[in-house]
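Novice: predicted model and sequence below, questions to follow.
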Amino acid sequence: MHHDTPPTFLSQPIAGTETDDPASTLPPVHRASTIFLPTLARLKSADWRNRSQPPYGRDGSRAACELETRLAHIEGARQALVVSSGLAAYALICMALLSPGDVVAMPTNGYGTAQQMLRNVFHRFGIGIVLYDPMAPETWAGAVPPSTRLLCVEAPGSVTMEVPDLRRLAGFAEEQGCIAAIDNTYSAGFHLRVFELGFHVSIQALTKLQSGGADLVMGSVGSVREDISLSLGETRHFLGMHVSPDDIYLVLRGLPTLSLRYAANTEASLRLAQWFSEKKEIVAVMHPAFRGSQGHDHWKRYFTGATSLFSIAFDASVETEKIEAFLEALTLFHFGFSWGGPTSLVMFYGKENASTRHLKRSHPGAGCIARFWLGLEDGGDLAADVSNAWSSAFDA
């Protein structure tokens, strides 16, 4: 069927593109190293830059190109590139866009492993790192030196879940002559139009929401600028970055249900956030959509949705043993890294963790932090599990 009006970015993951195989819902899995080229002329003209007809398996397949096309359309990017993980996405932008002597400005509430990567690996190549507080605009000019080439933002913050003034941050980067990159994993590209706010690059960990199954690791990088897109593509090619065709298929399969899964337990998470806020042991509830959470007004201004990820901070006077007893008593929440899958998770951050130290700037009385991801279990069952575990640890 032919349609004169193209689907919106909300329907694109389901509708696909005109490059799809018309006989199937999704492009088939295509495993190949050698790709047969039909003619000598085609062989002579082979070019890895031709994303519609990759000449070699390392450069992807039709399915990989289809996934990248859908991701770019969802987010409004000129081009999206898939890589092996969200961390690899950070590495790609650093390798593609930085030179010796350049500095990366990282947010104090951002992805800790990316900061560690810069300190442990990229410093060997003459790349510096500085930290800035995205929630304190009055400190930006003093924290970000003139040699800064790349300014990174994460919204909400990785653990403490603040939402900064994103348009103001993008404008600051422009004034400083920096490339502005944002980790847009939380919105899945649907609920935050980062390029309309002035950001040049978007990073996502497709591991989480797009895959939906907690059974693969993948990342993506998107940009609206042609020069940046060309540099990212060239760097990925010459570093031999490749993503498994089976994983490509799994993410393509997850995209059509993304908008449904995204909000499946948002209301349940807000009810739990309210429940925790009434406990004397809790000094902060960190959920972008929860009134009173730091940056809530910015979330309302810039985002169009929220998912079921949130954190709580215990008063520093609460014994760590009691907190651990509460978490150990949970039966439907599993201990584990990441989020976004079908199973509910909980993470624990002790009093000396970097995220906890960051939170103390706005909440001096904060101690340990617990971060909850509500999966696809029944919201009422999850609430009952939390209530029972709390009673066993704090009301006994």
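Specialist: Okay, I see it.
Novice: please count neighbours and contacts with C-alpha atoms only from this point.
Specialist: OK.
Novice: and residue 264, how far from residue 53?
Specialist: Distance, residue 264 to residue 53, using Cα to Cα, to the nearest Å: 38 Å.
Novice: next: residue 345.
Specialist: Residue 345 is 41 Å from residue 53, by Cα to Cα.
Novice: and these two? Which one has more around it.
Specialist: Each of residue 345 and residue 53 has its neighbours counted (other Cα atoms under 10 Å); residue 345 has more, 21 against 17.
Novice: list the contacts for that one?
Specialist: By Cα atoms under 8 Å, 6 or more residues apart in numbering, the contact set of residue 345 is 333, 334, 335, 336, 337, 339, 372, 373, 374, 375.
Novice: next one: residue 390
Specialist: Going by Cα under 8 Å, 6+ apart, residue 390 touches 326, 329.
Novice: would you say it is within a helix?
Specialist: Yes. Assessed by DSSP: H, G, I helix; E, B strand; the rest coil, residue 390 belongs to a helix.
Novice: now the residue nearest the centre of the chain: closest residue in space that isn't a chain neighbour?
Specialist: What sits nearest the mean C-alpha location of the chain, by Cα atoms, centre = their mean, is residue 185, with 2.0 Å. Of all residues beyond its chain neighbours, the one nearest residue 185 is residue 204 (4.4 Å), with distances taken as Cα to Cα, 6 or more residues apart in numbering.
Novice: also this one, for the comparison:
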Amino acid sequence: MSTRASTSSPLNSGDPANLTDTATALIHHPYQPPGGFETVQPGVHKASTVLFENTTALKTRQWKDKSGYTYGLHGTPTTFTLEERLATLEGGLQTLLAPSGLAAIALVDMALLRAGDEVLIPDNAYGPGKDFARGELAHWGITHRVYDPQDPASLAAQINERTKLVWLEAAGSVTLEFPDLPGLLAVARAHPNIVTVLDNTWGAGLAFDAFRLGQTPDGEAFGVDVTIHALTKYPSGGGDVLMGAVVTRDPTLHHRLKMTHMRLGLGVGANDAELVLRGLPSLAVRYAAHDASTRQIAQWLTRQPEISQVLHPALPDSPGHAYFLQTCRAAGGLVSMVFEAHRHSSAQVEAFVDALKLFKIGYSWGGPLSLVMPYELQGMRQFGPLAGQKGTLVRLAVGLESVNDLIADLDQAFRVLRG
């Protein structure tokens, strides 16, 4: 029903008073706020539809090079800003956003592999990424094999004419072995058709430079071709966002990934992008705090007689410690401990976990709240000292609480285990 009468055309001039209906006036209201509104945090732009000023703009506007906007799925000022900042964080030039870290892994596999290809995955890679290879990739005629990440010769032995992609992870998921990244990359670089991809979630773009891990004899720096990053963790920092990123330096490789990204319809919400943008300025400070507390806790754990091994790259007895020293500036907030089966049953270790009060049981890491997660060792690894071992591994994700309070919490849980 019309709410105001007018003898003028409904779209005559931009004056809302000249429109025949309040609903139309509100939808087509001409007011534009003045520019120059500068704030600490970037603005949040939400859009599916993007408007074009004329048909020429419709036909010529380009989203692939970020010179314009065409549809919300292809980018907004908010997502473009986040992509550029993440490229800087990782040392890359281009970034694609995905709904989760696992979605970023799947995007890389789907964009770069075809039926008949083979992908090589480290033994200690993120479990759901390996599951994707066993499931979807296998269904599409893409095979995979697992190599020992601590031995470049193991990778070299697995490469054949069908190998198109090599995954790397540093440090290893859950068990935290640190690999010889330059050695593994040297093996892969001997095969020009192979693309190397690093899951850099643990390093967060801060522990080491993924795109500058080695140097050729003539002084040219080299590193991985692609990184993926679960922004869910350290960049978000709140335990309340799911998002992933794929970062590259090569425009041609980026274009391959971007076209698959577009065809899959991958997008992220503006409010989620806002939360990651809010987290990035404090990332380095938070990562350093996680690192300092975790090193202190790792050292304390080495003095607990119930634990057969403490796994943390900065500890001299942890696998890959020498490579960690050569490569890293920091170590993040994860530490794992091994309880041998002949000394402690699964039920006893679970009682230890349940006794923790500040460490809450939950997946993921990188937020303010400390987390704990138990894993059965049997069948977890094919290579290394944990292969074939029975017992329970308990991973701690150290948050931002007082380290003294966290150690006290662990201490009282050990007393439960001893009792």
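Specialist: Right, received. Where do you want to start? Note that the structure is a prediction, hence the values are computed from the model and not measured.
Novice: mind checking the TM-score on these two?
Specialist: The TM-score (TM-score structural alignment, normalised by the length of the first structure) is 0.90; 374 aligned residues with a Cα RMSD of 1.8 Å.
Novice: re the thing from before, now do the SS call for the residue nearest to the centre of the first structure.
Specialist: What three-state DSSP gives for residue 185 of the first structure is coil.
Novice: give the aligned equivalent of it in the second structure.
Specialist: Structural correspondence for residue 185 of the first structure with respect to the second structure (TM-score structural alignment): residue 201.
Novice: tell me how far its match lies from residue 23 of the second structure.
Specialist: 48 Å.
Novice: cool, residue 256 of the second structure as well?
Specialist: Residue 256 of the second structure is 44 Å from residue 23 of the second structure, by Cα to Cα.
Novice: before we move on, what about residue 344 of the second structure?
Specialist: From residue 344 of the second structure over to residue 23 of the second structure (counting by Cα to Cα), the distance is 70 Å.
Novice: the more surrounded of those two?
Specialist: Higher neighbour count among residue 344 of the second structure and residue 23: residue 344, with 17 against 13, using other Cα under 10 Å.
Novice: what distance do you get for that one to residue 357 of the second structure?
Specialist: From residue 344 of the second structure to residue 357 of the second structure the distance is 21 Å (Cα to Cα).
Novice: now do the contacts for the counterpart of residue 47 of the second structure in the first structure.
Specialist: Here residue 47 of the second structure is matched to residue 32 in the first structure, going by TM-score structural alignment. Applying Cα under 8 Å, 6+ apart to residue 32 of the first structure gives the contacts 56, 57.
Novice: same check, this time on the one 5 residues further on
Specialist: Contacts were defined as Cα under 8 Å, 6+ apart; by that measure residue 37 of the first structure touches 43, 55.
Novice: and residue 360 of the second structure, by the same measure?
Specialist: 369, 370, 371, 372.
Novice: could you check the distance from it over to residue 237 of the second structure?
Specialist: The value you get for residue 360 of the second structure to residue 237 of the second structure, if Cα to Cα is used, is 16 Å.
Novice: same check, this time on residue 321 of the second structure
Specialist: Per Cα to Cα, residue 321 of the second structure is found 27 Å from residue 237 of the second structure.
Novice: who's more crowded, those two?
Specialist: Between residue 321 of the second structure and residue 237, counted using other Cα under 10 Å, residue 237 has the larger neighbour count: 25 against 20.
Novice: aligned counterpart of the more buried one in the first structure, please.
Specialist: The alignment partner of residue 237 of the second structure in the first structure, by TM-score structural alignment, is residue 212.
Novice: over to residue 313 of the second structure?
Specialist: By TM-score structural alignment, residue 313 of the second structure lines up with residue 288.
Novice: element containing its match, please.
Specialist: For residue 288 of the first structure, there is no enclosing helix or strand under DSSP states H and E.
Novice: so it touches residue 295, yeah?
Specialist: Yes. Using Cα atoms under 8 Å, residue 288 of the first structure is in contact with residue 295, at 6.9 Å.
Novice: overlap in contacts of these two?
Specialist: Both residue 288 of the first structure and residue 295 are contacted by 162, 163, under the criterion Cα under 8 Å, 6+ apart.
Novice: now residue 178 of the second structure: how far from residue 309 of the second structure?
Specialist: 15 Å.
Novice: more crowded one of the two?
Specialist: Per other Cα under 10 Å, whichever of residue 178 of the second structure and residue 309 has more neighbours is residue 178, with 27 against 18.
Novice: just the strands from the second structure, written as ranges.
Specialist: Ranges of strands in the second structure, per DSSP state E, are 94-98, 118-122, 143-147, 163-169, 195-199, 214-215, 221-222, 226-230, 244-248, 309-311, 334-340, 360-361, 371-376, 391-397.
Novice: which one, of the ones you listed, ends up nearest to residue 296 of the second structure?
Specialist: Nearest to residue 296 of the second structure, of all the strands of the second structure, is strand 334-340, at 10.5 Å by Cα to Cα.
Novice: in the first structure, what stretch matches that closest one?
Specialist: Taking TM-score structural alignment, strand 334-340 of the second structure hits residues 309-315 over in the first structure.
Novice: from the chain's centroid, how far away is the matching stretch?
Specialist: Centroid displacement of stretch 309-315 of the first structure relative to its chain, using Cα atoms, centre = their mean, to the nearest Å, is 19 Å.
Novice: just stretch 25-35 of the first structure next, same as before
Specialist: Relative to its parent chain, stretch 25-35 of the first structure has a centroid offset of 27 Å by Cα atoms, centre = their mean.
Novice: looking at residue 288 and residue 295 of the first structure, which one has more neighbours?
Specialist: residue 288 (31 against 23).
Novice: residues in contact with the nearest residue to the more buried one once chain neighbours are set aside?
Specialist: Spatially, and ignoring its direct neighbours in sequence, residue 288 of the first structure is nearest to residue 296 (5.3 Å; Cα to Cα, 6+ apart). The contact partners of residue 296 of the first structure, by Cα under 8 Å, 6+ apart, come to 162, 163, 288, 289, 290.
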